[in-house]
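J.: any chance you could fold what I've pasted below:
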Amino acid sequence: MGKLRTLYEFMMAASVAQARWEKEMADNIFRNKKRLLLLLVLLSPILVTSLLGAADILGGKKAYAPSHYTPIVFWASTVVGFAAGLITGCIGAGGGFIIAPALMSAGVKGIMAVGTDQFHIFAKAIMGTVLHKKLGNVSVALALFFIIGSIIGATTGGYINRLLYSKDPVLSDAFISIIYAVILGFLGFYAMYDYFSTRRKIKTGATSASQGAHSGPIGTTKLAIRLQQVPIPPIIKFDEDFGGRQISAWFIIAGGFVVGFLAAIMGVGGGFVTFPMFVYIFGVSTSTTVGTDIFQIIFTAGYSSLTQYAIYGYVFYTLAMGLLIGSLIGIQIGALTTKVVPGITIRAFYALTIMAGFFNRVSVLPDKFRSLNLITISKDVCDIIIFVGNILFWGAIGLFGFWVVFSFLKNIKTLREEG
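T.: Modelled structure (predicted):
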């Protein structure tokens, strides 16, 4: 149980770091008139073509487009981005986990959902990053070797996704759904346990109801100390301002491989596990981690989304822009709402949305396995299971979105006074 708890805390720390990064990117875009103007320029032709019902023009290869694409799918992607942004801003974690499953539920093929999601993250990174503020904290050596590993990992993950899709699109969808089901299931069940555990502590007065949505591991780990003592060349030196530390480049390359592989497989962005990996496994200081992570995510997300998906036609640019604009707005509203709602309620909704994503992906697996002739089950039964999974998923997301927006509008006067 202890090891599972540690793994959960590590994954939560990764999710929190990704949410923090997304919030920073959104703030950088909204606070800069030039960036906002660039966003409008990029969106205007897509909005026009979507209204005219001709959004296929700006999509990838038509053969890879959603099976029943209509302009409504673009607006659906905006809603999905908005919901993910609300979760990211309000909960501070987990928003990116629902994008690919939501797009797949809306009729987008799994490989295109992954490629499109990752491209939208790359676009957000390009528009929102302010490198000159962080360059002083970047460890060039760490970033260089990490990028080498992430490129190899992204190439491997992208190749596996494309190989499975070429063999059988159903096999590809099943593979992506299984990956998401495992991760969301683990996070969701532990989030439920965390919620009820915290609720009991609140009743006994052991903790405060205003506590945030999550907590993470604290302090330098024994693993980091051990890895830094392994003398396998080449050796990278970093954190000179903190007395100086060193680690074998091979560990950094291996870490980059894991991040790049997960990014290419899930489309969740190159920075998903970088922060906790650097801090808790490699023992890198927080300030160096932040600068190096922002520096490398552009290369990792850019390389993966462009070379592994976009050039093969697995990115639907209209949907990517819908995700971008929806998430930028949702993050702002979600972040403001946290000022007027109790933390324990946020914990409950985090657990609810993650579990809904888990059930949604699990619900499609019987039909995928049936199509692959792995199990014998009737199509009608599969359709019922999928229908229930979609009701649970969209119902939970809709309930959460309504609650956040309602709380925001209800307290808008208070928020203005605080602002």
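J.: CA only for contacts and neighbour counts going forward, please
T.: Will do.
J.: strands of the stretch 151-300 of the chain, start to end?
T.: Using DSSP state E, counting those that start in this stretch, the strands of the stretch 151-300 of the chain run over residues 235-238, 245-248.
J.: need the winner for burial among the ones you listed.
T.: Of all those, strand 245-248 has the most neighbours on average by mean count of other CA atoms under 10 Å, namely a mean of 20.
J.: that one - contacts with which helices or strands?
T.: Strand 245-248 sits against helix 222-228, strand 235-238, with contacts defined as 3 or more CA pairs under 8 Å, 6 or more residues apart in numbering; DSSP states H and E.
J.: could you also give me the structure for this second sequence? I'd like to compare it with the first:
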Amino acid sequence: MKFGRRLYNTLLEGSIAYAKWDLETSRNILRSKKRMWILALMVVPIILGSVAIAAPELPDILGGHKAYSPAYYTPVIFGVSILIGLCAGLITGCIGAGGGFIITPALMSAGVKGILAVGTDLFHIFAKAIMGTAIHKKLGNVSVGLAVAFLVGSGIGVTGGGVINRALYQANPLLSDTFISVIYVVLLGFLGTYALIDFLRLRKAGGDVGAHGAETASEASASGRKSLPERLQASKIPPLISFDEDLTPGGKKIPAVFVAICGSIVGFAAAIMGVGGGFLTFPMFVYILGVSSFTTVGTDILQIIFTAGYASIAQYAIYGFIFYTLAMGMLLGSLLGIQVGALTTKVVKGIYIRGFYATAIMAGFVNRLFALPGKLNEMKIINISSELSHILANIGNVLFFIAIGIFAVWVVGKFLGSMKLLREEA
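T.: Next up, the predicted model:
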């Protein structure tokens, strides 16, 4: 129980760090007229493409319903993608923790194949990162050696995750969907349970506190034990990487292999789940490798750009597993949602934000959990009636979209109702 809470707190802290990057990236896009024009030009083909909807059915190879690389879409699909991006942005901005966890389950609930949902989400993250990250301002104190070792590892992890996802899909598309659903059930079930316990504890205490990370080096030293970062940095496995020279006299050193291993884990998770991996990078760097938060932020920005870029293009795009229309819709929605959510936090008590975080995570968990019986039944692993599996999947979808919809309406309502107060503060 104690280990689970520590793990939850470190992942939560990583999600918060990722959300801060996401918010700053979105603001960089919205502040720049040049970037907004680029975004508008990227959306033009999608708008013009709607004309083709009135045309006769397209051949499969050109993007019909059964195309390997699906280009078929309708204004309804595009609208749903904007709403999904909007809700994810509201969660990220309002809760202050990454809302990307709900995007893949939401897309799968809307009928998108799991592997397409993962690839599309990665491309949406990469598009936002490459457009909005001001590298010259935000990289900070980055150790080149640290960044290179991490990216080598993340490249290996991304390749492995992409190969596994594609192999499962080619063996059986149902197997791919089931695998992705199981990963989300386990992760969201763990995070959601602890988030709900955290919310109930804070509500009973009548207050709000910040996230508590894992054991720090000072706490370990006080107990007479070496912390994990101290033990790893004491290892002399070559080659050694120097970092934090500006913060520690003489700097710190750590074997490159440990940094690469962390990178491979982040890359693997990103390729399998369709997330940027920032929620893992921060706790790994700070609590496992002992890197300062200052250096971690800069390296995290680098890894998101390269990890998401390599994963989305080399592992999914060239194999036809990205739905660009959905990616652009999510990008448009998230740019708006994250701003509204961030402003709303100024007029909402922290305890309510914790509650909605727990609700959003549990909604994604229930959604994928209720979808599993139908997929397992189709794969002949369990034997239940098709009617029952269909009912369960529909219940999961309805509960998911009701929970996320209520949250979105509540946040937007709070934002609109507090516009006068927000203007005065501005």
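J.: CSV for the helices and strands packed on strand 245-248 of the first structure, including distance to G343 of the first structure?
T.: Output for these, formatted as CSV (distance: least, CA to CA, whole Å):
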stretch, distance to G343 of the first structure
helix 222-228, 31
strand 235-238, 37
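J.: so which of those gets nearest S44 of the first structure?
T.: Closest of these to S44 of the first structure is strand 235-238, at 44.5 Å (criterion: CA to CA).
J.: what stretch of the second structure does the closest one fall on?
T.: Counting by TM-score structural alignment, strand 235-238 of the first structure pairs with residues 240-243 of the second structure.
J.: and for that stretch, what's in contact with it?
T.: Under the contact criterion CA atoms under 8 Å, 6 or more residues apart in numbering, stretch 240-243 of the second structure has outside partners 142-143, 145-146, 251-256, 291.
J.: state the distance from the aligned residue in the first structure for G350 of the second structure to T207 of the first structure.
T.: Using TM-score structural alignment as the criterion, the counterpart of G350 of the second structure in the first structure is G343. Counting by CA to CA, to the nearest Å, the gap from G343 of the first structure to T207 of the first structure is 11 Å.
J.: more neighbours, those two?
T.: Neighbours were counted for G343 of the first structure and for T207 using other CA atoms under 10 Å; G343 has more, 19 against 13.
J.: that one contacts Q211, correct?
T.: Yes. Using CA atoms under 8 Å, G343 of the first structure is in contact with Q211, at 5.0 Å.
J.: nearest spatial neighbour of the aligned residue in the first structure for A134 of the second structure, chain-adjacent residues omitted?
T.: Under the alignment (TM-score structural alignment), A134 of the second structure maps onto V130 of the first structure. What sits nearest to V130 of the first structure in space, not counting adjacent residues and going by CA to CA, 6 or more residues apart in numbering, is N28, at 7.5 Å.
J.: and that neighbour, how many neighbours?
T.: Residues lying near N28 of the first structure (other CA under 10 Å) number 17.
J.: how about the one 3 residues further on?
T.: Neighbouring residues of R31 of the first structure were enumerated by other CA under 10 Å; the total is 11.
J.: before we move on, what about A26 of the first structure?
T.: Residues lying near A26 of the first structure (other CA under 10 Å) number 25.
J.: quick check: it is in a strand.
T.: No. In this structure, A26 of the first structure is helix, not part of a strand, as judged by DSSP: H, G, I helix; E, B strand; the rest coil.
J.: shouldn't it be in contact with G326?
T.: No. The pair A26 of the first structure / G326 is not scored as a contact, 10.9 Å apart, by CA under 8 Å.
J.: which residues does M273 of the second structure contact?
T.: 104, 118, 180, 183-184.
J.: any of these buried? List them.
T.: 104, 118, 180, 184 (16 or more other CA atoms under 10 Å).
J.: quick one: map the last one onto the first structure.
T.: Counting by TM-score structural alignment, Y184 of the second structure corresponds to Y180 in the first structure.
J.: still on that earlier bit, which among the helices and strands packed on strand 245-248 of the first structure is found nearest to V48 of the first structure?
T.: Relative to V48 of the first structure, the nearest member of those by CA to CA is strand 235-238, separated by 49.4 Å.
J.: how much does the strand or helix carrying L415 of the first structure stray from the second structure?
T.: Counting by DSSP states H and E, the element that carries L415 of the first structure is helix 412-418. Here the mean offset of helix 412-418 of the first structure against the second structure after fitting is 0.7 Å, by mean CA distance after the TM-score superposition for the first structure.
J.: so that helix aligns onto which residues of the second structure?
T.: The alignment of helix 412-418 of the first structure onto the second structure (TM-score structural alignment) spans residues 419-425.
J.: next: stretch 142-155 of the first structure.
T.: Using TM-score structural alignment, stretch 142-155 of the first structure lines up with residues 146-159 of the second structure.
J.: do stretch 312-321 of the first structure as well
T.: Counting by TM-score structural alignment, stretch 312-321 of the first structure pairs with residues 319-328 of the second structure.
J.: hey, where'd the strands end up in the stretch 1-150 of the second structure?
T.: Under DSSP E, counting those that start in this stretch, the stretch 1-150 of the second structure gives no strands.
J.: which position in the second structure pairs with G96 of the first structure?
T.: G96 of the first structure maps onto G100 in the second structure, by TM-score structural alignment.
J.: look at the alignment partner in the first structure of H124 of the second structure and say how many residues are nearby.
T.: Aligned by TM-score structural alignment, H124 of the second structure pairs with H120 of the first structure. Other residues lying near H120 of the first structure total 28 when counted by other CA under 10 Å.
J.: and H120 of the first structure, how close does it get to K3 of the first structure?
T.: Separation of H120 of the first structure from K3 of the first structure (CA to CA): 34 Å.
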